[in-house]
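Asks: predicted coordinates and the sequence they were generated for:
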Amino acid sequence: MSATEGAANMAGSDHPLPDHGQADLVRHSKIPYRKRRNRNHLAEPPRRPNGPPKAAGGPRRRRALEITISLAGLEGLRAKVGAWMNRLGAARVRDDVVLVAHELATNVIRHGGGFGRLRMWRESGRIVCRVSDSGPGMPALVQEPEARRPGGRGLWIARRLAEVQIESGPSGTVVVAAMAI
């Protein structure tokens, strides 16, 4: 018995297969073609000559900026946000975005328990800045700051420069500010 006849008998066929090599064994098997065609679906995508594999699903998206907010890192926050804005090519609104991000991060230090997260990304022609903390929350109504009193203007400034949404509760606060590019 030849190898192809043995393979035919293992597949449950009563007639021998033509001796045309391995390709005929696959073509004549009882496994539907649809299932065989995709057997390499777990293979790695092809590598580019000078870099990582191409991302599936269209052009590569720029990454979001993520920063842990703390008193020690507050000084470097402005530089990181400014550099990220420059990489995006959004220098026209860079200073406003840096100011909003810094003011919201400062509020996390002062009122939100001292630690939090800042995440920024580009979306539909605007920059979105999300700041979260695990502090005690904030009052539902935030009043306009008094002219003679120092401080208390972070959220007021953010609202003047961006669309701001606030979600607050006993387990923390999330502030999302969106600015047109």
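Replies: Here it is on my side, so go on. These numbers come from a predicted model, not from an experiment. Numbers count the residues shown, from 1 in each chain.

Asks: drop to CA atoms for contacts and neighbour counts, all remaining ones
Replies: OK.

Asks: all helices of this structure, in order?
Replies: Along the chain, counting by DSSP state H, helices occupy 3-10, 22-27, 33-37, 74-88, 94-111, 154-161.

Asks: and here's the other structure:
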Amino acid sequence: MLSPDPHDTGHETRRSYALSPEQLRGIRGEIAETLFAWGYGFVSDDVVLVVSELLTNVYDYTRGACDLILRAQEGRIFITVTDTEMKVPTRIKDPWREGQGWGLAIVDALTDQRLTVITRKGKNVCCSIEAPRDHLPLSATSSRSQPTHPARTG
């Protein structure tokens, strides 16, 4: 599980990676575990997919070195991916026709907004997903497939 920052009023974790395809699989599991531990398991599928698409772009267009920041605060999950490429990622207008370019289309569909900030050393791609805390926290060890309703008696 990724560790939260104990000094933050919400939850935050920061990780640095030198990405490989094998490592991406493990990162997806770590993110899901972390979100469940924070009580945001109900948005874990969307967050994992967004992060996976952003990290895949890093792997495809840079040498794979990046930083990932996840922050849960004020009813949102904030995602920032930092890499060394200074080119702003652009969404392909018609992925159906091109047969590629689904990554940013997926990110844009699942997030409220996406912002790219060019820095002296590369760029930060930032986005957020609404995640209100009106659900009961889910344990990282609880089964996602367990029914949430009481057992029926006959």
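Replies: Alright, I've got the coordinates. What you see is a predicted model; the values in this text were computed from it and never measured.

Asks: could the helices of structure 1 be laid out in TSV, adding distance to residue 175 of structure 1?
Replies: Below are the helices of structure 1 laid out as TSV (distance: least, CA to CA, whole Å):
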stretch	distance to residue 175 of structure 1
helix 3-10	66
helix 22-27	59
helix 33-37	49
helix 74-88	17
helix 94-111	8
helix 154-161	9
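
Asks: nearest residue to residue 28 of structure 2 other than its sequence neighbours?
Replies: Closest residue to residue 28 of structure 2 apart from its sequence neighbours, by CA to CA, 6 or more residues apart in numbering: residue 48 at 5.8 Å.

Asks: what residue in structure 1 is paired with that neighbour?
Replies: Using TM-score structural alignment, the equivalent of residue 48 of structure 2 in structure 1 is residue 98.

Asks: likewise for residue 92 of structure 2?
Replies: Residue 92 of structure 2 maps onto residue 143 in structure 1, by TM-score structural alignment.

Asks: repeat for residue 79 of structure 2
Replies: In structure 1, residue 79 of structure 2 lands on residue 129 (TM-score structural alignment).

Asks: tell me the residue in structure 2 aligned with residue 81 of structure 1.
Replies: That one, residue 81 of structure 1, aligns with residue 31 by TM-score structural alignment.

Asks: out of the helices of structure 1, flag the one nearest residue 56 of structure 1.
Replies: helix 33-37 (19.6 Å; CA to CA).

Asks: so that closest one aligns onto which residues of structure 2?
Replies: Mapped onto structure 2 using TM-score structural alignment, helix 33-37 of structure 1 spans no residues at all.

Asks: contacting residues for the closest residue to residue 95 of structure 1 other than its chain neighbours?
Replies: Excluding its sequence neighbours, the residue lying closest to residue 95 of structure 1 (CA to CA, 6+ apart) is residue 82, at 7.5 Å. Residue 82 of structure 1 makes contact with 94-95, 98, according to CA atoms under 8 Å, 6 or more residues apart in numbering.
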